[in-house]
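# Here's a sequence, model it:
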Amino acid sequence: MDFELLLVVATLVSGLIWLIDRLAFRPRRRARLTNEARALGNEAGIESGQVNDNEPLLVDYAKSFFPILLAVLVIRSFLFEPFRIPSGSMMPTLLVGDFILVNKYSYGLRLPVINTKVVPIGEPARGDVAVFRYPEQPEVDYIKRIIGLPGDTVRVDGQRLWINGDEVDLETTGRYEGDANLKHAGLTQAIETLPEGGPHQILMDTDRRLGSAQWTVPEGHYFVMGDNRNHSNDSRFWGFVPESNLVGKAVMIWLHWNWQDGGFDAGRIGRSIDTVDAD
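Model prediction:
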């Protein structure tokens, strides 16, 4: 059971316990206690509300936790959800150990668990860093950059990229030295400028040859790639992301902590993902 489903179930159960008690059992409990108080001559206690209705512990817990669970559910499902970056596929934009916030309403409000869009608000744009449910394993969340929109033709030939027949501008800027564990240090760093999507930084392993292929993005789907081009499992290998699999747009880094390196980097906190520079 994933966390989102567990949160929905916990919120529903605690709310139902509180509601059923409020409508059915509390009135009976209070009536019984009121009759007992009258029998003991405690009329003053009845009038002043001092008669304790001995609320069951389960109901007390449900009443206490329900508003908290409901608030977390609403924020996480419709506003922002935290994620941790577990791999280097989006380097240098995002590093292993980055904790990010994902805007859940950028691509429309969706019901939790079933992920059905109920309020259309916006659509993905080329260049967005998006979180989505991995099509081959929907319980796993992936994060990649949106390269191709519905109807686009995307072509990859080696390290170069074409969109709708136009070659995407690519400017090499030097060697990458920012990876603390050195797994990707020494890769070629470049600035790629997508049409309508603006510039972003990517990493390329020029010693590894990428193949040549072309795709046409079907309606209701998106073509995604990682910024670490030679070290990313993305649409080049498993196909397109259905619109129904989208979770939201990554917008900000709120913490960086890499347990493997024991590294806490306060300098990355609060950085907008749209403007993250390589270290």
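# use CA for all of it now, contacts and neighbours both
Will do.
# Can you name the residues that contact W238?
By CA atoms under 8 Å, 6 or more residues apart in numbering, the contact list for W238 reads E136.
# next one: V51
Per CA under 8 Å, 6+ apart, neighbours of V51: 33-34, 37, 45.
# if you set the cut-off to 10 Å instead, what comes out?
V51 makes contact with 30, 33-34, 36-37, 42-45, according to CA atoms under 10 Å, 6 or more residues apart in numbering.
# do the same with I100
80-85, 94, 250-256, 269-273.
# In CSV, list the contacts of V51 along with neighbour count and secondary structure.
Converted to CSV, the contacts of V51 look like this (neighbours: other CA atoms under 10 Å; DSSP: H, G, I helix; E, B strand; the rest coil):
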residue, neighbour count, secondary structure
R30, 16, helix
L33, 17, helix
T34, 20, helix
E36, 13, helix
A37, 16, helix
N42, 15, coil
E43, 14, helix
A44, 12, helix
G45, 14, helix
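# Now the two most distant members of those.
Pairwise distances across the contacts of V51 peak at 15.4 Å for R30 and A44 (criterion: CA to CA).
# Which elements pack onto the longest strand belonging to the chain?
Selection of the longest strand in the chain by residue count, based on DSSP state E, yields strand 246-258. The contact analysis (3 or more CA pairs under 10 Å, 6 or more residues apart in numbering; DSSP states H and E) places strand 246-258 against strand 80-84, strand 98-103, strand 109-110, strand 129-133, strand 141-148, strand 263-264.
# Another sequence for comparison is provided below:
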Amino acid sequence: MARGRKEKKKKERPPPPPRFSSAWFLDWLRTLIFAAVIFVVFRTFLLATFVITSGSMEDTLQVGDFLLVNRVSLGSPIPLTNFRVPGYAEPEHGDIIVFRADHSPGLDIVKRTLGLPGDTLRMDGGTLYRNGVALDEPYVRRDPRSPDSTDARMVWQTAHLVPDPTRGEYEPTRDTWGPIVIPGERYFMLGDNRDSSLDSRFWGLVERKKMRGTPFFIYYSYDREALKPIRFLTAMRPGRIGPSPD
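Okay, here's the model as predicted:
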């Protein structure tokens, strides 16, 4: 008996509230609010998803690839403020990055980082030169059937041209332009499908604060142009599932 009195009684859990009672609804409301907060924090600061809908990054990324994007690496903006959570890395040459497009508000796009602040870039006949050195770009896809062309949108480059008193009228083309100097906090982004990509050549530089993250994993992929019913299931590309290519 003495031993029994010394034993502490275990606290019994209160019974769950009756279904559809006010207490039951309150419990569910708390659970839903907690789940919503976790989801918002997760999507805002940690991880995002992105779907490739254009061929500008082929063959590295293909139309129908579903990507996981690391938002921690480059830092994330804090909603409704001008502040952002610092990241643990800065963009480097060759990084594939998802960013918010100035030329199309509300749209996120993905390109490869080819110019950092302070770099001098030019292109001659489709070959990209950075700081005077021709780049070896094995990831680039070219279309010999697509002729070079001018584009009025490229006039933005004029403000960043390297001074040259012998230069006449500046007439850039898709494959021949520059040299331009990349200013601070700005980045030059190009698509790997070089002849079918609207990128920094046309709409300009990307602000550092507009960068949203780096893709790191393809979690699903299917051929959106396959002539099959229910392509999402019947035209799967399981071989593409895995770490995102560089």
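# if we can go back for a sec, out of the contacts of I100 of the first structure, which ones does the second structure keep as well?
Here is what carries over to the second structure from the contacts of I100 of the first structure, by both residues aligned by TM-score structural alignment, their matches' CA atoms under 10 Å: 81-85, 94, 250-256, 269-272.
# in the stretch 51-200 of the first structure, which spans are strands?
80-84, 98-103, 109-110, 117-119, 129-133, 141-148, 153-157, 160-163, 166-167, 169-175, 188-194, 198-204 (DSSP state E, counting those that start in this stretch).
# what about the ones you listed, which gets the closest to Y222 of the first structure?
strand 141-148 (5.7 Å).
# what's the average per-residue distance for that closest one once overlaid on the second structure?
Comparison of strand 141-148 of the first structure with the second structure after fitting gives an average deviation of 0.3 Å (mean CA distance after the TM-score superposition for the first structure).
# distance of the aligned partner of V140 of the first structure in the second structure from F83 of the second structure?
In the second structure, the residue paired with V140 of the first structure is L107, using TM-score structural alignment. From L107 of the second structure across to F83 of the second structure, the span is 21 Å (CA to CA, to the nearest Å).
# what's the answer for L67 of the second structure, then?
Between L67 of the second structure and F83 of the second structure the distance is 26 Å, computed by CA to CA.
# next one: L32 of the second structure
L32 of the second structure is 28 Å from F83 of the second structure, by CA to CA.
# again, but for D102 of the second structure
19 Å.
# who's more crowded, the two?
D102 (15 against 11; other CA atoms under 10 Å).
# nearest to T11 of the first structure, of the contacts of V51 of the first structure?
R30 (26.1 Å).
# For the equivalent of A134 of the second structure over in the first structure, grab the count of nearby residues.
Counting by TM-score structural alignment, A134 of the second structure lines up with E167 in the first structure. Look at E167 of the first structure: counted by other CA under 10 Å, it has 15 neighbours.
# Ignoring the adjacent residues along the chain, who's closest to E167 of the first structure?
L161 (5.9 Å; CA to CA, 6 or more residues apart in numbering).
# Just want to check the distance between that neighbour and D227 of the first structure.
12 Å.
# Give the residues shared as contacts by the two.
With CA under 10 Å, 6+ apart as the test, L161 of the first structure and D227 both reach E192.
# Tell me which of those two has more neighbours.
D227 (24 against 20).
# Can you tell me what the more buried one aligns to in the second structure?
Here D227 of the first structure is matched to D192 in the second structure, going by TM-score structural alignment.
# repeat for T93 of the first structure
By TM-score structural alignment, T93 of the first structure lines up with T60.
# Contacts only, for that match.
Applying CA under 10 Å, 6+ apart, the residues near T60 of the second structure are 96, 139-141, 191-193, 244-246.
# hmm, back to that, mind checking how far the match of A134 of the second structure is from I46 of the first structure?
Counting by CA to CA, the gap from E167 of the first structure to I46 of the first structure is 81 Å.
# Name the nearest residue to the residue most central in space within the second structure, sequence neighbours excluded.
Closest residue to the average C-alpha location of the second structure: V98 at 1.3 Å, with CA atoms, centre = their mean. Nearest residue to V98 of the second structure in three dimensions, chain neighbours excluded: V110, at 4.3 Å (CA to CA, 6+ apart).
# so what's that neighbour up against?
50-52, 54, 56-57, 61, 96-101, 189-191, 199, 211-215.
# what about 7 Å?
96-99 (CA atoms under 7 Å, 6 or more residues apart in numbering).
# give me the number of residues near the equivalent of N258 of the first structure over in the second structure?
Using TM-score structural alignment, the partner of N258 of the first structure in the second structure is D223. Using other CA under 10 Å, D223 of the second structure has 18 neighbouring residues.
# How many neighbouring residues does the nearest residue to D223 of the second structure once chain neighbours are set aside have?
Leaving aside its sequence neighbours, D223 of the second structure sits nearest to A235 (CA to CA, 6+ apart; 5.4 Å). Per other CA under 10 Å, the neighbour tally for A235 of the second structure reads 17.
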